[in-house]
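# Sequence first, then the predicted structure:
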Amino acid sequence: MPLYMDVHHLGEPVSVDDVAKAHLADLEVQDKYDVKYLRYWVDEDRGEIFCLVEAPSPDAANIVHKEAHGLVADEVHLVQEGS
């Protein structure tokens, strides 16, 4: 399954707690679209969120975000995991 990093630029501060709630909403919807949100990172002050996701396509990953909470990614990058 392809691995993507999506990026959200909110343009205003965001709390880790609010992002955690959105992530839980993603987890409730993801199976419907064969998507698996794995991890996320938050820059609270800059209002940026980064999500690591396994998905059949970038569109599938964004559909989960849209249905779960409406906050779709501004960018989606195909990535490969390294160490």
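Sure thing, it's come through. These numbers were taken from a predicted model, which means no experiment stands behind them.
# From here on, just use CA atoms for contacts and neighbour counts.
Fine.
# show me what contacts the residue positioned nearest the centre of the chain?
When CA atoms, centre = their mean is applied to the chain, the residue found nearest the centroid is Cys51 (3.8 Å). Under the criterion of CA atoms under 8 Å, 6 or more residues apart in numbering, the neighbours of Cys51 are 4-7, 37-41.
# try this one next to it:
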Amino acid sequence: MPLFMDVHNGIPEGADAAAVAAAHKADLEVQDRYGVRYLNYWLDVDAGKIFCLVDAPDTASAYAVHREAHGLVADEIHPVLQG
């Protein structure tokens, strides 16, 4: 499957590392329904961004997992070129 990096521009007010970890855990609980694997995430507090690396059949499936798991959909999703 293709790899994608999603980008969340802006950290929800009051969210901290524990909240982001809980959202990632919720993604893992939902991902099988969409044939998706959320592989890792990164929180950049200084930049106000969250990044998620996802193995998914398409961007719509990646969005669907976030939407169902916690409602915090990515602002951008970019294909990751593998070489």
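It's in. Note that this is a predicted model, so its numbers are computed, not measured.
# before we move on, the earlier item: got a ChimeraX select line for the buried ones in the contacts of Cys51 of the first structure?
Of the contacts of Cys51 of the first structure, the buried ones can be selected in ChimeraX as follows, counting by 16 or more other CA atoms under 10 Å:
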select :4,5,6,7,37,40
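# out of the contacts of Cys51 of the first structure, which one sits closest to Val16 of the first structure?
Each of the contacts of Cys51 of the first structure was scored against Val16 of the first structure by CA to CA, and Trp41 proved nearest at 8.6 Å.
# so the closest one sits in a helix?
No: according to DSSP: H, G, I helix; E, B strand; the rest coil, Trp41 of the first structure belongs to no helix; its state is strand.
# Was I right to think Val62 of the second structure contacts Val54?
I think there's a mix-up here, since residue 62 of the second structure is Ala and not Val. Yes: with contacts counted by CA atoms under 8 Å, Ala62 of the second structure reaches Val54, the gap being 7.2 Å.
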